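Chemist: have a look at this fold, sequence not included:
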């Protein structure tokens, strides 16, 4: 049975809204005949926001009986559990990074995925014995859930809304 893990919707919602608000602000600047520099700056902001949104929207980690497959916007990578030589979980403050290594390849997943503790537990149960250190086993028992990215995104939405309000009504 396959289990699919996606990027948290609580992150995608404000990120998509931020992209839409930047587009709206750009349209308002063009309609109000603002200096071209404003539109260029908004365009420069929009590119990474929309890039991150599209990449996050299409990212999937699929755990099957014998392999982990990570699907991204235009690519896919797969690792067979029998070929895994190391599984490491590194925790830095509230960020966690899980890496699966084989002789030829590796995959890195972060705790941006919804149900990340379940993903970690599922992978830890499927890899061969001896590929996890004791430190990794301990980290797998206490996987942090990250919320700072969501808070930052909502703050950016609030800031762009404020700028849009000033642009329209000031």
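Modeler: Yep, it's here. Everything numeric here is computed off the predicted structure, so don't read it as measured data. Numbering: from 1, shown residues only.

Chemist: CA atoms for contacts and neighbours, from now on please.
Modeler: Fine.

Chemist: now do the strands in the chain.
Modeler: Here the chain has its strands, by DSSP state E, at 3-6, 60-63, 67-71, 76-80, 86-92, 95-101, 106-110.

Chemist: most centrally placed residue in the protein?
Modeler: The chain has residue 112 as the residue nearest its centroid, 4.6 Å off, counting by Cα atoms, centre = their mean.

Chemist: how about it, what does it touch?
Modeler: Applying Cα atoms under 8 Å, 6 or more residues apart in numbering to residue 112 gives the contacts 7, 8, 146.

Chemist: A further structure is provided below for comparison with the first:
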């Protein structure tokens, strides 16, 4: 009997996303205190709201595997598929992003390599999927999943860029 396993979005993405939200919040506060134009305040406020939603979604997103099936949990949504009901399994790798699609008739779940412990996730997934549904091509892609860091790098650049804007805001305000 295999235990229930849970996988969440990689901390390497959540950390810079959290920092970016904090820097944008600081920029919003500084803009309000300095009496910046309403358009700028609304823009930064909109960015804060979007970042807060994105961070909340990524913090709460998870995949749960148990003996019978897979459950993908997101804010307000929970989808479950039983391994016995699977009709097809596909995988594609695009620019170091691995997408594994699990099909039950016309319905599908998409599992990506954005989760922490992705190698264990895909290994456990392959062990639970009925034999015959996983082609050698899918096995080859899943057994050595690539590590995609593009979003993480972009997020860190956004943090640095936002910090520069915040510093400039302080200098302009004094």
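Modeler: On my side now, so go ahead. A quick note: this is a predicted structure, and the numbers were derived from the prediction, not measured.

Chemist: TM between them?
Modeler: Once superposed, the chains reach a TM-score of 0.95 (TM-score structural alignment, normalised by the length of the first structure), with 170 aligned residues with a Cα RMSD of 1.2 Å.

Chemist: so which of the contacts of residue 112 of the first structure wins on neighbours?
Modeler: If you count neighbours using other Cα atoms under 10 Å, the busiest of the contacts of residue 112 of the first structure is residue 7, which has 21 neighbours.

Chemist: so that one touches residue 115, yeah?
Modeler: No: taking contacts as Cα atoms under 8 Å, residue 7 of the first structure lies outside contact range of residue 115: 9.1 Å.

Chemist: if we can go back for a sec, now render the strands of the first structure as CSV, adding distance to residue 48 of the first structure and mean neighbour count.
Modeler: Output for the strands of the first structure, formatted as CSV (distance: least, Cα to Cα, whole Å; neighbours: other Cα atoms under 10 Å):
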stretch, distance to residue 48 of the first structure, mean neighbour count
strand 3-6, 20, 16
strand 60-63, 20, 20
strand 67-71, 20, 19
strand 76-80, 21, 15
strand 86-92, 24, 18
strand 95-101, 21, 19
strand 106-110, 19, 16
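
Chemist: may I see those strands organised as TSV, with distance to residue 54 of the first structure added?
Modeler: Below are these laid out as TSV (distance: least, Cα to Cα, whole Å):
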stretch	distance to residue 54 of the first structure
strand 3-6	13
strand 60-63	12
strand 67-71	12
strand 76-80	15
strand 86-92	26
strand 95-101	21
strand 106-110	17
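
Chemist: looking at those, which is nearest to residue 131 of the first structure?
Modeler: strand 86-92 (4.6 Å; Cα to Cα).

Chemist: contacting residues for the equivalent of residue 13 of the first structure over in the second structure?
Modeler: Aligned counterpart of residue 13 of the first structure in the second structure: residue 15 (TM-score structural alignment). Counting by Cα under 8 Å, 6+ apart, residue 15 of the second structure touches no other residue.
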